[in-house]
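S.K.: here is a sequence with its predicted model. Questions after.
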Amino acid sequence: MFALEAQGLVIDWTQMPTYNTIMSLAAGAGLITLVYFARALATDREVHLESWALAFAAPGIILFTTGLHMTLTWPFAKYFPFDNIIFGEPSLGFGVVLLIAAFYLWKRSTQIAAGGDSAAYLAKVARPLSLLVVGLGLCLIAIAFAGVIFQLFAAPPEEPISGAFAEYPMVEAIFMSGLFALVGVGAILFPFALRGFSLGAKFTRVQWIVGIVWGLSGLGFFLFGALNFFTHIGLIVNTMG
């Protein structure tokens, strides 16, 4: 698949389908959308739930499709099998959650609005799902530890921008692991944030923490995914041979 030749690294890209660019962008968009949706529920009197259903469905479809394909086919299996777990399985889980949320909001928007307190209503509905969310959070924390301990995520020197840190693998390992850890912390605190909505409280301390960690990590994944559309294309150009 790849070899070191006189001119540098050469990769056979036909043997390594790569699409974690759009996955990162969609994951970031999904996290940011969740934060804004929670804010809208707590502050707006009239929330157009159908529009939020569309906002969840778009990244949900991307993450479910790409995550399922990566989880079942392991496109990085020959040389980077851990990447299939790191990127594929969390994307699949998050995509399923977003699609379930989108479907429910689309089908039950009238019933939810008629209940008066949409935030409290949805918090009670989402409470059983919080077990899966916490589980995904624990998985993300485990990925974060693995990223630092095994110094994963380092880009080769042939990759523009990110490759400048190729001699310092801990830089990208800490950065990416930090993003995964932030999402994981928010997911673990998710049931407690729901409890604040169930009790009618407005912006509890836990809700602030979840909003900050998901907002920051979502922005990080969003911008990093967008950047990778340049850096990954540059890597392909520099390693085609």
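M.R.: Done, it's in.
S.K.: for the rest of this, base every contact and every neighbour count on C-alpha atoms.
M.R.: Noted.
S.K.: by contact count, what packs against the longest helix anywhere in the chain?
M.R.: Across the chain, the longest stretch assigned as helix under DSSP state H is helix 205-239. Counting contacts by 3 or more C-alpha pairs under 8 Å, 6 or more residues apart in numbering; DSSP states H and E, helix 205-239 is packed against strand 8-11, helix 20-43, helix 169-198.
S.K.: what are the buried residues along stretch 227-235?
M.R.: 228, 231-232, 235 (16 or more other C-alpha atoms under 10 Å).
S.K.: go on, stretch 9-20?
M.R.: If you call a residue buried by 16+ other C-alpha under 10 Å, then stretch 9-20 has these buried ones: 9-11, 16, 20.
S.K.: most distant residue from the middle of the chain?
M.R.: residue 6 (37.9 Å; C-alpha atoms, centre = their mean).
S.K.: do you know how far that residue is from residue 39?
M.R.: To residue 39, residue 6 is 55 Å away according to C-alpha to C-alpha, to the nearest Å.
S.K.: what residues are up against residue 69?
M.R.: residue 88 (C-alpha atoms under 8 Å, 6 or more residues apart in numbering).
S.K.: residues near residue 165, how many?
M.R.: By the criterion of other C-alpha atoms under 10 Å, residue 165 has 16 neighbours.
S.K.: same question for the one 4 residues further on.
M.R.: The local packing count at residue 169 equals 18, with neighbours defined by other C-alpha under 10 Å.
S.K.: how much space between the residue farthest from the centre of the chain and residue 166?
M.R.: Noted for residue 6: a distance of 19 Å to residue 166, by C-alpha to C-alpha.
S.K.: try residue 225
M.R.: 19 Å.
S.K.: do residue 176 as well
M.R.: The gap separating residue 176 from residue 166 is 14 Å, by C-alpha to C-alpha.
S.K.: more neighbours: which of the two?
M.R.: Neighbour count, other C-alpha under 10 Å: between residue 176 and residue 166, residue 176 has more, with 22 against 18.
S.K.: residue contacts, the more buried one?
M.R.: 144, 147, 153.
S.K.: could I get these in CSV, plus columns for distance to residue 211?
M.R.: Shown next, in CSV, are the contacts of residue 176 (distance: C-alpha to C-alpha, whole Å):
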residue, distance to residue 211
144, 20
147, 24
153, 26
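S.K.: one more to weigh against that first structure:
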Amino acid sequence: MDFIYGDDTGLVIDWTQMPTYNTIMSIAAGAGLILLVLLGRALQRDKAFRAEGWALSAGVLGFILTLTGAHMTLTWPFAKYFPFDNIIFGETSLGFGVLLLAASFYLWKRGGRLADSEDRAAEAAATAKPLGIFIFGLGLALFGIAAAGVIFQLFAAPPEEPVSGAFAQWPWIEAAFMSGLFALIGVGSVLFPFALNSFSSTRPISGVAKTMGVVWTVAGVVFLLFGALNFYTHIGLIVNTMG
């Protein structure tokens, strides 16, 4: 890493060259994954389904991820110190954010018809089916990120970062942790188009859909909590490296 170590101050980072906002991105991504799982359950089970609340939630999260993901993808704010993070966090957040915005638009415009459908889940699945190609591709990309994280031991925090920095001398720990999260989301993403084939309000949920729901829920909860923790750890890193 292109860090600067002062004679007396230790690690010094020029934060004017690295605007950091993957904290809110992590929370939004985790909440978005959980939202999709809960939306699927509501479509299948909730007899009093109301689309407006789901549309608003998807819109809020999609806006955050699209805005921050697009900025990171197009401007590479981490280029000086962590250039690979612009791809890992920026491009994946952009893709997920646009998908959530599309879901928000659909639910807002077609929510009434969806709620009145005899099989809401099958109706939604038929609409989402063409997006399965892109989501499957994102899943493969997430496997690539997970492999790169392990092979190149990415994601390791410097010792100056609170909590995460305690494992700085064992970079494989955080590499395995973050790579495992990306791999979990990847599993759910590659299963998505296959889960749609049997998604229905009138039939029991398939094993494929259950597996997708479990891995997205686990990864979503961890990403949300990890993002919340990073509000402390990243602020601490900034304080400890301002020079």
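M.R.: All right, it came through fine. In this text the structure is predicted, and so the values were computed from the model without any measurement.
S.K.: counterpart of residue 81 of the first structure in the second structure?
M.R.: In the second structure, the residue paired with residue 81 of the first structure is residue 83, using TM-score structural alignment.
S.K.: which ones are touching that match?
M.R.: Residues near residue 83 of the second structure by C-alpha under 8 Å, 6+ apart: residue 76.
S.K.: before we move on, the earlier item: relative to residue 85 of the first structure, which of the helices and strands packed on helix 205-239 of the first structure is closest?
M.R.: helix 20-43 (11.9 Å; C-alpha to C-alpha).
S.K.: what sits up against the closest one?
M.R.: Under C-alpha under 8 Å, 6+ apart, the answer for helix 20-43 of the first structure is 47, 52, 55-56, 59-60, 62-63, 66-67, 87, 91, 94, 98, 118-119, 202-203, 211, 214-215, 217-226, 228-229.
S.K.: how big is the angle separating it from helix 169-198?
M.R.: Orientation check (axes from the mean of the first three to the mean of the last three C-alpha atoms, to 10 degrees): helix 20-43 of the first structure against helix 169-198 gives 30 degrees.
S.K.: report the mean deviation for whichever helix or strand comes after helix 20-43 of the first structure after fitting onto the second structure.
M.R.: Remark: after helix 20-43 of the first structure, the chain's next helix or strand is helix 49-73, criterion DSSP states H and E. Following superposition, helix 49-73 of the first structure is found to deviate from the second structure by 0.5 Å on average (mean C-alpha distance after the TM-score superposition for the first structure).
S.K.: roughly how far is helix 49-73 of the first structure from the heart of the chain?
M.R.: Relative to its chain's centre, helix 49-73 of the first structure lies at 11 Å (C-alpha atoms, centre = their mean, to the nearest Å).
S.K.: can you check stretch 105-124 of the first structure too?
M.R.: For stretch 105-124 of the first structure, the distance to the chain centre is 25 Å (C-alpha atoms, centre = their mean).
S.K.: what is the corresponding segment of the second structure for it?
M.R.: So stretch 105-124 of the first structure is aligned with residues 107-126, judged by TM-score structural alignment.
S.K.: check which residues of the matching stretch are buried.
M.R.: Neighbour-count burial for stretch 107-126 of the second structure [16+ other C-alpha under 10 Å]: 107-108, 111, 114-115, 119-125.
S.K.: same question for stretch 19-33 of the second structure.
M.R.: For stretch 19-33 of the second structure, by 16+ other C-alpha under 10 Å, it's 22-33.
S.K.: can you check stretch 151-169 of the first structure too?
M.R.: 151-160, 162-163, 165-166, 169.
S.K.: farthest pair in the residues you listed?
M.R.: By the measure C-alpha to C-alpha, 151 and 160 form the most distant pair in those, at 19.5 Å.
S.K.: do you know how far residue 167 of the first structure is from residue 158 of the first structure?
M.R.: Per C-alpha to C-alpha, residue 167 of the first structure is found 12 Å from residue 158 of the first structure.
S.K.: swap that for residue 53 of the first structure, please
M.R.: 41 Å.
S.K.: what's the answer for residue 204 of the first structure, then?
M.R.: As for residue 204 of the first structure, its distance to residue 158 of the first structure is 46 Å (criterion: C-alpha to C-alpha).
S.K.: ok, residue 36 of the first structure next?
M.R.: 38 Å.
S.K.: please apply the same query to residue 181 of the first structure.
M.R.: Taking C-alpha to C-alpha, one finds residue 181 of the first structure at 28 Å from residue 158 of the first structure.
S.K.: ditto for residue 92 of the first structure
M.R.: 30 Å.
S.K.: and residue 202 of the first structure, by the same measure?
M.R.: 49 Å.
S.K.: over to residue 68 of the first structure?
M.R.: 29 Å.
S.K.: swap in residue 206 of the first structure?
M.R.: 42 Å.
S.K.: show me what residue 201 of the first structure lines up with in the second structure.
M.R.: In the second structure, the residue paired with residue 201 of the first structure is residue 203, using TM-score structural alignment.
S.K.: returning to that earlier point: for the longest helix of the first structure, give me the average deviation versus the second structure.
M.R.: Compared with the second structure, helix 205-239 of the first structure is 0.4 Å away on average (mean C-alpha distance after the TM-score superposition for the first structure).
S.K.: what is the orientation angle of that helix with helix 169-198?
M.R.: 150 degrees.
S.K.: what's the match for residue 161 of the first structure in the second structure?
M.R.: When the second structure is aligned by TM-score structural alignment, residue 161 of the first structure is paired with residue 163.
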